[in-house]
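**Q** Structure of the sequence below:
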Amino acid sequence: MRGQDLRRSEIHPRPFVMGILNVTPDSFSDGGRYTDADAAVEHAFRMIDEGAEIIDIGAESTRPGFTPGPAEEEIARLIPVIERLRQSSDVIISADTMKTETARAAISAGADIINDVNALRWPGMLDLLSESDVPAVVMHMTGSPADTHSQMVEGPVIDAVRDFLNERIAAAEDCGISRDMLIIDPGIGFGKTMWQNGELIRNLDLIGIGLPMLVGVSRKRVLATMYPGTDMDEATVRASIMAAEKGADILR
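**A** Alright, predicted model coming up:
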């Protein structure tokens, strides 16, 4: 599979739906609920029944401000879930990780996509992906996950996101990764003010890089600013519709 296969087309005119499966003890939305592999796979099938075409499995919280832990812990939580889901479903499986060791284990277990909030900057990640027939999501984030709230975007947010993503795409291509294996993510909620997040969602079509775009707005804090007084689930739907209208190919 290539990243380009997840672009909207005449055959698949609407955005692909990515269901979020956190097998972490501390995720901001559902941390601790699906740390058991059987419970996690059961939840994945519920999301598939509800229309999810991609299941994004994360075994380490990637909320802004988190500090990455040992890869061994992440692998121990992630791999049993990928293996069990792969054995029982042909759904597209995305592994949400920034660590090379975890990504390698996830690919071996059957993951179809590596979803990297760190934009392929972990040592060895570019080399791993250049040797693997697996597409990757490259997300915009100023600084590192641990300090993203103190490393805010400076200047026009659309230009900053575009420049960063083009730089990371060039780095990937320099390592032999084909451009059509990449998916971009503007990084809503990472290293941006509430105003910048809203501006980004409203102007996704101006990024203009020409690669499939994943947008994650589900229950993000910016929604309370964009839709004051609105229930968080309804606000998520409204923001997702806006993102789709602005060209999102995958909605997370």
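**Q** C-alpha only now, for contacts and for neighbours.
**A** Noted.
**Q** in the strand or helix carrying residue 57, what counts as buried?
**A** Element membership for residue 57, per DSSP states H and E: strand 54-58. Neighbour-count burial for strand 54-58, counted by 16 or more other CA atoms under 10 Å, picks out 54, 55, 56, 57, 58.
**Q** Count the neighbours of the closest residue to the third one other than its chain neighbours for me.
**A** For residue 56, the nearest residue in space outside its immediate sequence neighbours is residue 94; the separation is 4.4 Å by CA to CA, 6 or more residues apart in numbering. Other residues within reach of residue 94, judged by other CA atoms under 10 Å, total 28.
**Q** what's the answer for residue 28, then?
**A** 14.
**Q** residue ranges for the helices of the stretch 151-252 of the chain, please.
**A** Under the criterion DSSP state H, counting those that start in this stretch, the stretch 151-252 of the chain carries helices at the ranges 157-174, 194-202, 222-226, 232-245.
**Q** just to revisit the earlier point, tabulate the buried residues of strand 54-58 in a markdown table, adding columns for distance to residue 154.
**A** Shown next, in a markdown table, are the buried residues of strand 54-58 (distance: CA to CA, whole Å):
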| residue | distance to residue 154 |
| --- | --- |
| 54 | 33 |
| 55 | 33 |
| 56 | 30 |
| 57 | 31 |
| 58 | 29 |
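**Q** now the other sequence, so there's something to compare against:
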Amino acid sequence: MERVFRYKNVELSSGNSTILCAIVNVTPDSFSDGGLWYGKDLAVNRALELIKDGAKMIDIGGESTRPGSTPVSVNDEIERIVPVIKELKKITDIPISVDTWKVEVAKAAIDAGADIINDITGFLGDPEMAKVVGNSKVGAIVMFNPIIARPNHPGSKIFPSFGGEGIFSEKELLEMETVQIEEVMKLYFEKSLQRAKECGIEKERIMLDPGIGFGLTKRENLCLIKNIELIHKMGYFAFLGVSRKRFICNIIQDAGFEIDPETEDGRQNRDLSSANLTAIASFLGTEVVRVHMIKSHLMASEIGDSIRLAEKMEDINFKSYSKKIEKEPIKVFFICKR
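**A** I've put the predicted structure just below:
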């Protein structure tokens, strides 16, 4: 089944190469790159560098949502991201997504030229968000937020609040504590998509994100990735953000690899293992993958896409490996006579 995603006057179709969406965190405290791109000039230059490396989408965030992060005021978030959006819209046609769940920030971002709103609450955190998106022509990334779905789960309690109080009844909350995580995701998306429909957001303007890393156990993260096809069966583009997340670090650490970000090996291992997951996601047909680095993920997605699209690949025969004949160095002996 072919799926489409539309923002403004642009329409994308499924079944093509995976789109790499590069992260630009205009924050001092994001979990892996806080402070590196904090400020308009740094953020814009970083975005342009990522585009040059092969990014086909930029996701700009002005508030960290990592466990233990400090909430940011609406005005501060707007002041961080709007100048970056405006500057990038002057110099590139690459679609700009804005990572926010606050309606005032979304309004400001849309007015500044943003193409997509990436709402980590899936329209359930702020009851006005779907209306704002519905009254525009931008696209939306609707994320399953396990923290809203399971507020009493141990994994949820270390995260800041993302709103959504009263969305689910006590009976629904209890049910979501007892069923498999794939079922929780589907129940959550039912609420999100119903709100989107009520606010006039066409299906084609929505991507779905399984919410990897948000209050999920190691097994739950892996099961949602393994079953990304559930989103495709619902008829939507899949948007996946896994880069440098804790469950990946846990996997490679348990296997004996260095993960300390203060060391060169640790940094490289985090990105290499994240890129490995991008290869798998591409093979599974994930339309968009959100990443910190582009070059390694681009190589990984090329491999995953090539296997998935094998029938479309050029059917060529390869020559045998050339054998380089190493000549023995000429040895010269000198005989000395007395």
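**Q** Counterpart of residue 134 of the first structure over in the second structure?
**A** Aligned counterpart of residue 134 of the first structure in the second structure: residue 138 (TM-score structural alignment).
**Q** Check which helix or strand the spatially most central residue of the first structure maps to.
**A** Centroid check for the first structure by CA atoms, centre = their mean gives residue 115 as the closest residue, at 4.8 Å. Using DSSP H and E, residue 115 of the first structure sits within strand 113-116.
**Q** average gap between whichever helix or strand comes after that strand and the second structure?
**A** Counting by DSSP H and E, the element after strand 113-116 of the first structure in chain order, helix or strand, is helix 125-130. In the superposition with the second structure, the average deviation recorded for helix 125-130 of the first structure is 1.0 Å (mean CA distance after the TM-score superposition for the first structure).
**Q** what packs against helix 125-130 of the first structure?
**A** helix 100-109 (3 or more CA pairs under 8 Å, 6 or more residues apart in numbering; DSSP states H and E).
**Q** counting residues per strand, which one in the second structure is longest?
**A** strand 19-25 (DSSP state E).
**Q** and whichever helix or strand comes after that one, what does it pack onto?
**A** Later in the chain than strand 19-25 of the second structure, the nearest helix or strand by DSSP H and E is helix 40-53. On a contact count with 3+ CA pairs under 8 Å, 6+ apart, helix 40-53 of the second structure meets strand 19-25, helix 74-91.
**Q** Compare these and report which one is nearest to residue 127 of the second structure.
**A** helix 74-91 (15.9 Å; CA to CA).
**Q** mean shift of the helix or strand just after the closest one relative to the first structure?
**A** Once helix 74-91 of the second structure ends, the next helix or strand along the chain (criterion: DSSP H and E) is strand 96-99. On superposition with the first structure, the mean distance recorded for strand 96-99 of the second structure (mean CA distance after the TM-score superposition for the first structure) is 0.6 Å.
**Q** Centre of the chain to stretch 103-122 of the first structure, how far?
**A** Here stretch 103-122 of the first structure is found 11 Å from its chain centre; the criterion is CA atoms, centre = their mean, to the nearest Å.
**Q** for stretch 202-213 of the second structure, same thing?
**A** The answer for stretch 202-213 of the second structure is 11 Å, by CA atoms, centre = their mean.
**Q** corresponding residues in the first structure for that stretch?
**A** Here stretch 202-213 of the second structure aligns to the first structure at residues 178-189, judged by TM-score structural alignment.
**Q** Endpoint to endpoint, that stretch covers what distance?
**A** 28 Å (CA to CA, to the nearest Å).
**Q** how much does the strand holding residue 115 of the first structure stray from the second structure?
**A** Strand 113-116 of the first structure sits 0.4 Å off on average (mean CA distance after the TM-score superposition for the first structure).
**Q** Specify, as a residue range, where that strand falls in the second structure.
**A** With TM-score structural alignment as the criterion, strand 113-116 of the first structure aligns to 116-119.
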